[in-house]
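Colleague: Sequence first, predicted coordinates after that:
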Amino acid sequence: MLLLNPEQHLDLHFTPIDNAWLTFARSPVPLVLQDLDALQGRYPIVISPHGTPVPLLLPELLQPHQAAPWDNYTPNQLQAYPFHLIQQPVIADDGSTVEIRESLAIDEHCPHLQLRAGYRLFDDDGQLTSFTRSIIDRLHALAQAQSRTERFMRTLERVGVMVPARVYHQGECFDCRLIDPLRLDRAMEALDSEAEGLSATVLAHRLLDAQERLEADQVRWLTQIEGEKGLHEITIMTGENVDKSTQPVQ
């Protein structure tokens, strides 16, 4: 990651390209609620297997949909690529305290960077150009969208509607979590009592719609069997046109 500054990068230019096609080289792609609203369940999406639950699009499962990728839509995370905002501790002007400052960074291996073609990142006085300021505004908006989506996902996790799963496709294996529709039905009362329960419920149904597009070779719930160690696999989906309503062992 390259931290941008006018002393070293005054002549650096940025050439926009269609980032949607970078999906197939980047795995997985984190999504926010706006992405799910735009994609409307047309593409296969799962939930990250560990830590804070995040909706993920797995490019490896996109092969049946490559003929018309995204319908001219690019997920927010890819819209912001290759820029990132980094919080850095620095010595304040008084020389005695440390404060956190925001720095703009870029993936130095991205195909967008040029020396003389495209948009300038800094003007002749070393100030941010209007283009660079618009990038920073987009990154701030993305951070807010990610925070909002994570809150709703934590609500779904808290009421227990996610189950661990394993997706098998073309010789590869992907651990993830999925929404269990039966558990979701049982959790409606708990969701009603949550401050953001309605938004979390809408998100859960968006994820269920996306699960219907899991055109993988096989999907298995990972369940805990009483008295035994570890998780056990139970096949729930095989092939493209199968009954996807099978529930995990409760």
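Modeller: Noted; the coordinates are in hand. Residues are numbered from 1 along each chain as shown.
Colleague: When you work out contacts or count neighbours from here on, use the C-alpha atoms and nothing else.
Modeller: Noted.
Colleague: I'd like to know how far Phe14 sits from Val219.
Modeller: Note on Phe14: its distance to Val219, by C-alpha to C-alpha, to the nearest Å, is 42 Å.
Colleague: neighbour-wise, which of these two wins?
Modeller: Taking neighbours as other C-alpha atoms under 10 Å, Phe14 and Val219 compare with Val219 leading, 24 against 18.
Colleague: Second structure follows, compare the two:
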Amino acid sequence: MSSTPRPIRSVSNTELYDRWAKVYDTDGNILQALDDHMLPPLIDRVFKLLSSSSPLTITELGAGTGRNTVKLLSTALPISRINALDLSPGMLAVAKSRCAGALGSDGQAPQVAFYDFDALRPANYPLVASLSLTADLVVSTLVLEHLPLSDFFRTVKWLLKPEGGYLVLTNMHADMGRKSQAGFVDEETGEKVRGESFVYEVSEVLEEGKKWGFVLEGEVGERGVRKEDIGEGRLLGERGKKWIGCLCWFGCVMRLKV
């Protein structure tokens, strides 16, 4: 006997992530788990490419619940400042709480500041405008699917220093995007809640990046779900079983060529 399908509600991305914030890190999202697993090598790669010996400024475009912010705060990497931008005030509230314990009182951790920001309406955020052209590195994970490609790369270029900089980008793979999109089940209402989402092939992303002056550094990484990922104590829980054999994630490092 089949279960009754859950009602699906489409909402704005702001509403989606405000509602999702309270369970985003605990609801067993397989794409987030893959991203956490695959991101560290990309961060290692980009820090080997950054030649500056002076402390770096990193801007996160779509910081979410701060899962990457807190990792950066906890490293010994030469970071002076992290600017964490996100569309969702609910997500930023979780990020602020999450990162508070990592800041310490010894003054050794990077400065970190959190900003509301919508890449589709940058003129509405004068505080973020002051950050334009200041970043050595932009980190944006699992954000691209919610933005038109041109708006994404325009914003990244606007954030990076005019003499160039780097982008660490991850996103849902098109193979997964054709079957699903970002969303969650709101246990209070029983609804499957979804926002606006775009499906991009890797080749489309690289081609659009070139139009804005970005070139690929190294190779694009792609990751699917494997049988050995599933099970207690492994990378993914039972929710990942239906995705075995499907490419779900891709990530890369890009450089702004000047």
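Modeller: Cool, the structure landed. A quick note: this is a predicted structure, and the numbers were derived from the prediction, not measured.
Colleague: Would you pull the TM-score for this pair?
Modeller: Scored against TM-score structural alignment, normalised by the length of the first structure, the superposed chains reach a TM-score of 0.25; 129 aligned residues with a C-alpha RMSD of 7.1 Å.
Colleague: Now do the contacts for Leu31 of the second structure.
Modeller: Each residue near Leu31 of the second structure by C-alpha atoms under 8 Å, 6 or more residues apart in numbering is listed here: 172, 248-249.
Colleague: can you pick the most crowded of the residues you listed?
Modeller: Highest neighbour count within these: Met172, with 30 neighbours (other C-alpha under 10 Å).
Colleague: so it makes contact with Gly224?
Modeller: No: between Met172 of the second structure and Gly224 there is no contact under C-alpha atoms under 8 Å: 10.5 Å.
Colleague: list residues touching both of these two?
Modeller: In contact with both Met172 of the second structure and Gly224: 248-249, using C-alpha under 8 Å, 6+ apart.
Colleague: Touching, Ala200 of the first structure and Glu150? I think so.
Modeller: No: applying C-alpha under 8 Å as the test, Ala200 of the first structure and Glu150 come out as separate, 9.9 Å apart.
Colleague: give me the number of residues near Tyr119 of the first structure?
Modeller: Counted with other C-alpha under 10 Å, Tyr119 of the first structure comes out at 18.
Colleague: Next secondary structure after whatever helix or strand Asp44 of the second structure lives in?
Modeller: Under the criterion of DSSP states H and E, Asp44 of the second structure resides in helix 30-49. Next along the chain after helix 30-49 of the second structure, taking DSSP H and E as the criterion, comes strand 56-61.
Colleague: so that next one versus helix 30-49, what angle?
Modeller: Taking axes from the mean of the first three to the mean of the last three C-alpha atoms, to 10 degrees, one finds strand 56-61 of the second structure and helix 30-49 inclined to each other by 160 degrees.
Colleague: Quick one: list the elements packing against strand 56-61 of the second structure.
Modeller: Judged by 3 or more C-alpha pairs under 8 Å, 6 or more residues apart in numbering; DSSP states H and E, strand 56-61 of the second structure is in contact with strand 79-86, strand 137-141.
Colleague: now these in a markdown table, with mean neighbour count and distance to Val128 of the second structure?
Modeller: Converted to a markdown table, those look like this (neighbours: other C-alpha atoms under 10 Å; distance: least, C-alpha to C-alpha, whole Å):
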| stretch | mean neighbour count | distance to Val128 of the second structure |
| --- | --- | --- |
| strand 79-86 | 22 | 8 |
| strand 137-141 | 24 | 14 |
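Colleague: Out of those strands, the one nearest Trp158 of the second structure is which?
Modeller: strand 137-141 (10.4 Å; C-alpha to C-alpha).
Colleague: elements contacting that closest one?
Modeller: If contacts are counted by 3+ C-alpha pairs under 8 Å, 6+ apart, strand 137-141 of the second structure sits against strand 56-61, strand 166-172.
Colleague: Looking at these, which is nearest to Lys157 of the second structure?
Modeller: Distance to Lys157 of the second structure, taken as C-alpha to C-alpha, is lowest for strand 166-172 among those, at 9.3 Å.
Colleague: May I see the buried residues of the helix holding Asp44 of the second structure?
Modeller: Buried residues in helix 30-49 of the second structure, counted by 16 or more other C-alpha atoms under 10 Å: 30-32, 34-35, 38-39, 42-43, 46.
Colleague: And the next helix or strand past the helix or strand in which Leu184 of the first structure is found?
Modeller: According to DSSP H and E, Leu184 of the first structure maps onto helix 181-186. The element immediately downstream of helix 181-186 of the first structure (helix or strand, assigned by DSSP H and E) is helix 188-192.
Colleague: For that next one, report the contacting residues that lie outside it.
Modeller: Outside helix 188-192 of the first structure, the residues that reach it (C-alpha under 8 Å, 6+ apart) are 155, 159, 197-198, 200-201.
Colleague: Between the two ends of stretch 78-87 of the first structure, what distance do you get?
Modeller: Stretch 78-87 of the first structure end-to-end distance (C-alpha to C-alpha) = 20 Å.
Colleague: for Gly143 of the first structure, helix, strand, or coil?
Modeller: Actually, residue 143 of the first structure is Ala rather than Gly. When classified by DSSP: H, G, I helix; E, B strand; the rest coil, Ala143 of the first structure comes out as helix.
Colleague: What number of residues are in the vicinity of it?
Modeller: Applying other C-alpha under 10 Å, we find 15 residues neighbouring Ala143 of the first structure.
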